[in-house]
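# After the sequence you'll find the predicted model.
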Amino acid sequence: MIECPSRMEMQSSLKQVQKLLSDQEAAYLQSLRTLRKKLNVLQSAATKETAKSNDGTCLKLETPANGRKLGKAQTPGHEVHFLCDPGYELVGAESRVCQESLTWSGQQPTCQNIDECASSPCLNGGTCVDEVNQFSCICTKGWAGVTCQSPLPTFFVTMTNTSAATSSAAVSPHTVSLVPAVRPSRCTQVQGTTHCTCAPGYTISGHDTSTCTDIDECELFHMGQAGRLCLHGCVNTPGGYRCSCPAGYNVTPDGRNCKDIDECATRQNNCTRDQLCINTYGGFQCVRVDCPRIRNATYSKTSPLRCERNPCSVDNKLCPQAPNSISHHHLSVVSNLSAPRTMFRVSALRPMGDTLRFSLLGRGLARRHFTVQRSDRQTGELVLVSPVQGPATIEAEVEMTELDKRVQLARYITKVTVFISQYEF
């Protein structure tokens, strides 16, 4: 038989429960006060850090030594790009983005000297000496040339001495007029036999041992086992040859190939202050980037190559349909570049919707030679689908649209201008 507790016992139990709840409430309030103090400390620290970041902007980035920095905007969402001077390669991020936390993405890049000797350009035992934007070779005995690629030949003939008259004639000094393609041989007599030799790059001219004729290396070695002597043009010289390049190019340290002259980096251009100098193969282009003038929207330039739409007014219903930003990029390629080939990538940093759509705008050459395809959910690629014979300039526009439940949230236009050179090297 179960006995019911008396009223006194129930009151005592209720008092104990009430005391327990009071203790729990006090402990909870104390925890809240402690948490509030910690939050205040964190908020104070965040406020100081924001103040250090110059009122809602990221800290200014340093320009790497031997390099350049493109872009001055320091507000969230803006990018800064980095380039290195000729002879240096970029190590680290090519671009950094100012994040919502007012910190920059990626690591600060540096420009390191390119080791031109890394590919072992010196042949036949030659020693490579690395220099800024070039190299030089110290050749072993018997070899010459920029990369020690040419042997030092010795041409000689042997003549039997049949008479004193011919012998004395063979060893007497020769008086041959020095013209570019002809020079006298050097003869010596050893045990009744006359040996005649020529300087490197010359050979005995037929039966006349007193005359050395220049060897036309451009004709003789036009297509050797290693290919042509010169990538572009070959000029025969007395005792040798030299390679030539078209305007806008210099001969590379190996003496055979052609290297584009960067007129923008070396200031060999006539671009004005309000223009950007874009280096191309064999030349340069002066480009002026202006923000578009659209009836229902206005734009401001946030970097030398980027324009962003200003905030739309509440009563302007067409403004949100205009592109949020328009970026300009310039590429320089050689003529007849092999295809298919990815030329440019467009990505979304912080997708807001559930769908990203990439498309190629415009018609003409851009449609004929390019297409846009997706490489992953957030990235679209501009792909060259057929080679282009230069010289030519093609402008392609890549559109990236953000959608949420099929409703447009934002549009971004990337204008890619491709400069195709006249030559294929």
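Alright, I've got the coordinates.
# C-alpha only now, for contacts and for neighbours.
Noted.
# residue boundaries of the strands in the stretch 251-400 of the chain?
Applying DSSP state E, counting those that start in this stretch to the stretch 251-400 of the chain gives strands spanning 258-260, 276-280, 283-287, 299-303, 306-309, 325-333, 341-347, 355-361, 370-376, 379-384, 392-404.
# Distance from the chain centre to the first one, please.
Here strand 258-260 shows a centroid-to-chain-centroid distance of 15 Å under the convention CA atoms, centre = their mean, to the nearest Å.
# Show me what it is packed against.
With contacts taken as 3 or more CA pairs under 8 Å, 6 or more residues apart in numbering; DSSP states H and E, strand 258-260 sits against strand 249-251.
# elements contacting the strand it packs on?
strand 258-260.
# Okay, buried residues for the strand it packs on please.
258, 260 (16 or more other CA atoms under 10 Å).
# How about stretch 387-407?
By neighbour count with 16+ other CA under 10 Å, stretch 387-407 contains the buried residues 387-388, 390, 394-403.
# try stretch 304-313
Across stretch 304-313, burial judged by 16+ other CA under 10 Å covers 304-309.
# secondary structure class for R68?
Local secondary structure at R68 is given as strand here, using DSSP: H, G, I helix; E, B strand; the rest coil.
# in terms of contact, does it touch E89 like I think?
No: checked against CA atoms under 8 Å, the pair R68 and E89 is beyond contact range at 11.9 Å.
# Compare those two and say which is more crowded by neighbours.
Taking neighbours as other CA atoms under 10 Å, R68 and E89 compare with E89 leading, 17 against 14.
# After the helix or strand encompassing that one, which helix or strand is next?
Assessed by DSSP states H and E, E89 sits inside strand 88-91. Where DSSP H and E defines the elements, the next helix or strand beyond strand 88-91 is strand 95-97.
# mind listing what's buried in stretch 214-225?
For stretch 214-225, the neighbour count (16+ other CA under 10 Å) marks 214-218 as buried.
# same question, stretch 410-425
410-423, 425.
# what's next to that stretch, contact-wise?
The contact list for stretch 410-425, computed with CA atoms under 8 Å, 6 or more residues apart in numbering, reads 231, 258, 280-282, 320-337, 346, 388-403.
# And it, how far out from the chain middle?
Distance, centroid of stretch 410-425 to centroid of chain: 14 Å (CA atoms, centre = their mean).
# just stretch 213-226 next, same as before
Worked out by CA atoms, centre = their mean, stretch 213-226 lies 36 Å from the chain centre.
# then this one, side by side with the first:
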Amino acid sequence: MLSDGHVKQSVLRLALSSRVDLDECARNISKCGSDQTCSNFYGGYSCQCPAGHRLGTDNTCVDIDECAYSNTCSILSTCVNTPGSYHCVCSPGFRNAPSNDKVCVDVDECSEDAACEHGCVNTWGGYRCTCGRGYELGKDNSTCVDIDECALAASSRRGRLCVGTCVNTAGTYRCQCPPGYRESDDGRSCIDIDECESGEATCARPGPGEVCQNTRGSYHCHTIQCPDGYRLDGKHTCKRIAEYCPVRDNSCLRRPSAYSYNFITFVSNIYLPSGSVDLFTVHGPSLAEAQLDFELGLVGVQAAPGVQPARLSCFDMRPTARQCTISLLCSLAGPQVAELELTMSVYQRDQYIGNMVARIIVIVSEYNY
């Protein structure tokens, strides 16, 4: 026989089991919002928010900011929250991996659309353009600009690239020699052409008194005309026909026994290492107790327009007991031709016995090489 307690529990279970659940979702009487999903359960229901949302305190759905709550994107990207979701924006130079849009991979711009004119080097997250030899990157970092090697060398301490003229060309340069020179095998030096030897000189036909003197880059034609009473003896010397003078014929004695013609050439603006350079030395006769007296004069100068002509003060005379040396004191510009006259008077036991004249033709070429 059942007790009263057992009867009551049995009655309660029977009463509960006989109750029918009310499906609020199906009857559309739930309080779920339009953006929520109603889920019925026995004795009630629940409102569920769409993915990427959560239920707020006022039972409305609030977007979940995934970017603020978790490190969902790669360090190479920026997390951008969107309603109900998010996406990862890769940094410049990267893009989303095909298999995982949350991962960023490097973009090889060189194999795609890099706007490099010459060469391209891919780097992590970018690229850089390179230029061929003789070019440098322009301001846009993509096009290549020719380097003017000639101007660059002239403005630096390296000095000139060419002995002659430096001509800039696309990507490189070339050396050009002026007329009168030919290019050397090294491509930068200039070698003088001996026009007198090659026959290119337009001097008078070779003969007595006709001199073709080669100079750096050119040549000089000179005709030796002996004064009256002299004859050409040898290549560059005029000797007095009357070898001996009558007694007490001072006029004859004062006439030089010989005129010698001497040609000296050097480049424009020649370097004077010690402030001077010796040009010419004349030796006196081998006479016992002979005394020598020297006098230097400037006969004339022919200088190109704009070129400072040589002065007598540019030449120094260093006489000794047996000889005299003429030296250059100024670095002369060319082209120009200066003619000096060195007179050597000879005395023996203080008695005048004659003199000789050396004509020194100094030829300065146009270029400094």
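Alright, I've got the coordinates. Nothing here was measured: the structure is a model prediction, and the numbers come from that model.
# What does the TM-score come to for these two?
Laid over one another, the chains give 0.57 as their TM-score (TM-score structural alignment, normalised by the length of structure 2), with 253 aligned residues with a CA RMSD of 3.6 Å.
# follow-up on the earlier one: where does the strand holding E89 of structure 1 end up in structure 2?
The alignment of strand 88-91 of structure 1 onto structure 2 (TM-score structural alignment) finds no residues at all.
# Give the buried residues for that strand.
So for strand 88-91 of structure 1, counting by 16+ other CA under 10 Å, buried means 88-90.
# Equivalent analysis for stretch 198-214 of structure 2, please.
201, 203, 209-214.
# Can you find the partner of I278 of structure 1 in structure 2?
In structure 2, I278 of structure 1 lands on Q213 (TM-score structural alignment).
# Not counting sequence-adjacent ones, nearest residue to its match?
Computed as CA to CA, 6 or more residues apart in numbering, the closest residue to Q213 of structure 2 that is not its neighbour in sequence is H220, at 5.0 Å.
# That neighbour: how many residues sit nearby?
Neighbour count of H220 of structure 2, defined by other CA under 10 Å: 19.
# can you check S22 of structure 1 too?
Every residue meeting other CA under 10 Å relative to S22 of structure 1 is counted, giving 12.
# The helix or strand that contains it maps to which residues in structure 2?
S22 of structure 1 belongs to helix 7-52 when elements are defined using DSSP H and E. Counting by TM-score structural alignment, helix 7-52 of structure 1 falls onto no part of structure 2.
# So which residues of the stretch 201-350 of structure 1 form helices?
Assigned by DSSP state H, counting those that start in this stretch, the stretch 201-350 of structure 1 shows helices spanning 217-220.
# Next one: the nearest residue to C277 of structure 1 once chain neighbours are set aside from D274 of structure 1, what distance?
Spatial nearest neighbour of C277 of structure 1, excluding adjacent residues (CA to CA, 6+ apart): C286 at 4.8 Å. To D274 of structure 1, C286 of structure 1 is 9 Å away according to CA to CA, to the nearest Å.
# Ok, A170 of structure 1 next?
Applying CA to CA, the value for A170 of structure 1 to D274 of structure 1 is 73 Å.
# Repeat that for T414 of structure 1.
Counting by CA to CA, the gap from T414 of structure 1 to D274 of structure 1 is 21 Å.
# before we move on, what about Y202 of structure 1?
56 Å.
# again, but for A348 of structure 1
Distance of A348 of structure 1 to D274 of structure 1, given as CA to CA: 30 Å.
# Check G192 of structure 1 too.
For G192 of structure 1, the distance to D274 of structure 1 equals 80 Å [CA to CA].
# Repeat that for P173 of structure 1.
Counting by CA to CA, the gap from P173 of structure 1 to D274 of structure 1 is 69 Å.
# And V388 of structure 1, by the same measure?
V388 of structure 1 sits 31 Å away from D274 of structure 1, going by CA to CA.
# P340 of structure 1 matches what in structure 2?
By TM-score structural alignment, P340 of structure 1 lines up with S276.
# For its match, the count of nearby residues, please.
Neighbour tally, S276 of structure 2, other CA under 10 Å: 16.
# Can you tell me the SS state at the residue nearest in space to the middle of structure 1?
By CA atoms, centre = their mean, the mean C-alpha position of structure 1 lies nearest to L83, the distance being 7.8 Å. The assignment at L83 of structure 1 comes out as strand when based on three-state DSSP.
# What are the neighbouring residues in contact with it?
67-70, 90, 94.
# will you turn the residues you listed into CSV that also has distance to Q11 of structure 1?
What follows is these, written out as CSV (distance: CA to CA, whole Å):
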residue, distance to Q11 of structure 1
G67, 83
R68, 82
K69, 79
L70, 79
L90, 80
E94, 75
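# Pick the one among the residues you listed closest to S313 of structure 1.
L70 (31.0 Å; CA to CA).
# rewinding a little: doesn't L332 make contact with the match of P340 of structure 1?
No: S276 of structure 2 is not in contact with L332 according to CA under 8 Å; the separation is 11.7 Å.
# Mutual contacts of those two, please.
Common contact partners of S276 of structure 2 and L332 (CA under 8 Å, 6+ apart): none.
# can you pull the contacts of the equivalent of C150 of structure 2 over in structure 1?
Aligned by TM-score structural alignment, C150 of structure 2 pairs with C218 of structure 1. The contact partners of C218 of structure 1, taken as CA under 8 Å, 6+ apart, are 229, 234-236, 241.
# what about the closest residue to P178 of structure 2 other than its chain neighbours, neighbour count?
Once flanking residues are discounted, P178 of structure 2 sits nearest to G164: 6.9 Å by CA to CA, 6+ apart. Applying other CA under 10 Å, we find 21 residues neighbouring G164 of structure 2.
# R174 is in contact with G164 of structure 2, correct?
No: shown here, G164 of structure 2 and R174 do not form a contact pair, counting by CA under 8 Å, at 10.1 Å.
# shared neighbours, the two?
Counting by CA under 8 Å, 6+ apart, the residues touching both G164 of structure 2 and R174 are R188.
# Take the strands of the stretch 251-400 of structure 1 and write them to TSV, including distance to T197 of structure 1.
Formatted as TSV, these follow (distance: least, CA to CA, whole Å):
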stretch	distance to T197 of structure 1
strand 258-260	35
strand 276-280	48
strand 283-287	46
strand 299-303	67
strand 306-309	68
strand 325-333	49
strand 341-347	55
strand 355-361	68
strand 370-376	61
strand 379-384	57
strand 392-404	53
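# Looking at these, which is nearest to C187 of structure 1?
For C187 of structure 1, the closest of these is strand 258-260, at 40.3 Å, according to CA to CA.
# picking up where we left off before, return the distance of the match of I278 of structure 1 relative to C314 of structure 2.
From Q213 of structure 2 over to C314 of structure 2 the distance is 23 Å, taken as CA to CA.
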